[in-house]
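Undergrad: next come a sequence and a model predicted from it.
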Amino acid sequence: MHVDELLQAIPAVWIYVLVGLVIGIESLGIPLPGEIVLVSSALLAAKGVVDPLWVGACAGVGAIVGDSIGYAVGRRGGKPMFDRLGRRFPKHFGPEHIGRAERYFHRYGMWTVFLGRFVALLRILAGPLAGALRMPYWRFLVANVLGGIVWAGGTTAVIYYLGMAAERWLRGFSWVALVVALLFGVATTLFVKRRAARAVAETSGEPGVAEGDPEAGQAGSPVGAG
């Protein structure tokens, strides 16, 4: 059963709760399909099953609260916590992933928290890693609140209006138009993923943030760059 089919089988109020919980738990640092749940719920809103305002609001609250708890956990556990997680879950918390996220933090500071909401890897690591690297909480809070609102509200609005437009458009076209639309969507997704992977690879190879840099490797060095 797909996510959208599962969501249609439960009452609207529980969809709102599910959106907030899944996104909140994902923001804590636990890999869950938060973005998939949000997109599926926004599409259901386009069909009139749920209210898009409530979907966006619950997603934003879940993102902000989850990231804040993740920050507190990371600040308490520090770098040793990531070392233990890396040994147990190398796919998500391996040295390569943590090292790359740290380089983003040292280079972009609080912008990493804001923009990290739109990137799968940083969406999971932003809160806990910001706490472990001792980013000042007020900086983290500003970036966390703004990022959560823009990501949750923006994603919900875009998917909602695209879903409504797609339904109206597809009513007047044959199944061939549907196939063309699907192919276009797949091609666009592959293009965006390829560009993102290239950007990440270029950033990882920056000489100023190499892993051998003694400042970037300090475990408890504060991240105060704005």
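TA: Noted; the coordinates are in hand.
Undergrad: going forward, measure contacts and count neighbours with C-alpha atoms only.
TA: OK.
Undergrad: which parts of the strand or helix carrying Arg194 are buried?
TA: Per DSSP states H and E: Arg194 is located in helix 175-204. Using 16 or more other C-alpha atoms under 10 Å as the test for burial, helix 175-204 gives 203-204.
Undergrad: any idea how far that helix is from the chain center?
TA: 18 Å (C-alpha atoms, centre = their mean, to the nearest Å).
Undergrad: before we move on, which element is Val22 in?
TA: According to DSSP H and E, Val22 maps onto helix 12-28.
Undergrad: ditto for Phe118
TA: Using DSSP H and E, Phe118 falls outside every helix and strand.
Undergrad: okay, one more to line up with it:
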Amino acid sequence: MSTTEWLQNLAPSPQWLLLFIALISLIESLALIGLVVPGVVLITAAASLAGHYDLPIALVLLCAFLGAVIGDGLSFWLGQTQRQRIPSLWPFHQHPEWLERGTLFFQRYGVLSVLIGRFVGPVRPLVPMIAGMMHMRTSLFLWSNLGSALLWAPAYLLPGYLLGKTWQQLLDMPPGGKGWLILLASTVLALALMFSLLRHQLAREGWIYRQLAYSARRSRWQRGLWNALRSSRPSGEFPLASLVLLFISLPVLSGWTLWVLEQQGPLPMDRSLQALIDGIASPAMIQIADWMAEAGDTLGVIILILPWTLWLLYRRHYAALLHLSGGLGGIALANTLFKHLAERVRPDTPDYLSGSFSYPSAHTSTAVVLYGLAAAFVAETLPSRHRALAYWAAIIICVPMALSRLIIGVHWFSDLVGGALLGLVACALVRISYHGFATRPLDKPPWKVLSLITAALLVARIFWLPPV
């Protein structure tokens, strides 16, 4: 019996599977029970089976959405009706710090805590219950519950669903393909972890930052330079991580580009990875990659930044607006120059890309600049211990955006690497420049309103406007 047949024998029928997805989503969001149930593992496994059965993705997402809404609703009702008894219930009488942590989270983020909390493991089952305990208006909670579930369902189920659609191809992968796939995943994860760790260590609370500050105090010229870097801005803190990022990414970009130019064609790695992607790509993966392509083209980027641009204008954050616009305009110019320098042919050239070269990937570099700068600006408004969440969110968006170019077949893998490096160089330059021009800290934006407007505009762009 093959591995696939063994997995099929273990799987429930499609009708029961939809019920299981709804129940898992409900239980994971349910107070008390959700603390001990490995919901992420179960929902990923169920979504993989749904993909393998080729169940309609809309129906799968609807079941998960309804389960999540009901689970949070029951938790909110429990908090409203049992607020006096909850501290004495298991497990809170043994771990009162869990309630304290959830209460602080709710007090810090208010209405947004329901939206954010659904994606934060330690407080996910607690926030709706605490919202009920803290007398949050039922109508306000309802809208927050619906909005968060609408975002949670695709974010948690689509990766597992796509895995289920493609696991037969993964099991029947050509010789050497598994090695390339493992290397690709390991490289992306290692780079993300290294970036996150380095950013934290170069922030004010990091060990490397403290060591540099201690070293600077031992020398007059070092102390003068250090004080100059840290002075004159609202935050009083030079973006040291951006400076180090520039020193690392610029020479790596130069070396990588020279290597690509010397090859005069795709690298052996490019051909192997492209063959691997072609072997596992399914119609659903290609459709999602097409949507990402539309979200990342010129019109998509304009729509993504339009609401935030208007808010920055309204709040008179002209320095942030000019640097964001300059970063996007600069990366567009850099992409054009690099493409004409390399003149590298694409693996496939659809009509809307005729006359356009392959290296570097403009979608990748633009995504890195857009979401990287957004993460940096958002991190300014967050406590230091939560800033890593903004950067990890940017990474989680940029990686699929880049890999979608391989699924469509319009870029080689080395194009994605070049685009990512070029985007990091642009991000570092913009952040360093912004430090010299910012006159006041950024205000916290109205996340809920701007996010809903952006999502509505992006959906309209994907489904009703042609590619650009």
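TA: Sure thing, it's come through. What you are looking at is a predicted structure, and each value in this text was computed from that prediction instead of being measured.
Undergrad: ok and the helix or strand where Lys79 of the first structure lies relative to helix 12-28, angle-wise?
TA: Assigned by DSSP H and E, Lys79 of the first structure falls within helix 52-88. Interaxial angle of helix 52-88 of the first structure relative to helix 12-28 (axes from the mean of the first three to the mean of the last three C-alpha atoms, to 10 degrees): 40 degrees.
Undergrad: which residues in the first structure does the strand or helix carrying Ile302 of the second structure align to?
TA: Mapping Ile302 of the second structure onto the secondary structure by DSSP H and E places it in helix 298-314. Aligned by TM-score structural alignment, helix 298-314 of the second structure falls on no residue of the first structure.
Undergrad: for stretch 220-237 of the second structure, same thing?
TA: So stretch 220-237 of the second structure is aligned with nothing, judged by TM-score structural alignment.
Undergrad: give me the distance from stretch 87-107 of the second structure to the chain's centre.
TA: On C-alpha atoms, centre = their mean, the centre of stretch 87-107 of the second structure falls 29 Å from that of its chain.
Undergrad: same thing with stretch 157-167 of the first structure?
TA: Counting by C-alpha atoms, centre = their mean, stretch 157-167 of the first structure is centred 21 Å from the centre of its parent chain.
Undergrad: now do stretch 86-102 of the first structure
TA: The answer for stretch 86-102 of the first structure is 16 Å, by C-alpha atoms, centre = their mean.
Undergrad: repeat for stretch 145-161 of the first structure
TA: The answer for stretch 145-161 of the first structure is 11 Å, by C-alpha atoms, centre = their mean.
Undergrad: which position in the second structure pairs with Pro33 of the first structure?
TA: Superposed on the second structure with TM-score structural alignment, Pro33 of the first structure falls opposite Pro38.
Undergrad: Ser13 of the second structure versus that match, what's the distance?
TA: Pro38 of the second structure sits 22 Å away from Ser13 of the second structure, going by C-alpha to C-alpha, to the nearest Å.
Undergrad: centroid-nearest residue for the first structure?
TA: Arg123 (3.6 Å; C-alpha atoms, centre = their mean).
Undergrad: and that residue, helix, strand or coil?
TA: The local conformation at Arg123 of the first structure, judged by DSSP: H, G, I helix; E, B strand; the rest coil, is helix.
Undergrad: which residues are in contact with it?
TA: Counting by C-alpha atoms under 8 Å, 6 or more residues apart in numbering, Arg123 of the first structure touches 26-27, 116-117.
Undergrad: what does Leu162 of the second structure give?
TA: 48, 51, 284-285.
Undergrad: quick check: chain neighbours aside, which residue is closest to Gly74 of the first structure?
TA: Take Gly74 of the first structure and drop its neighbours on the chain: the residue closest to it by C-alpha to C-alpha, 6 or more residues apart in numbering is Pro128, 4.0 Å away.
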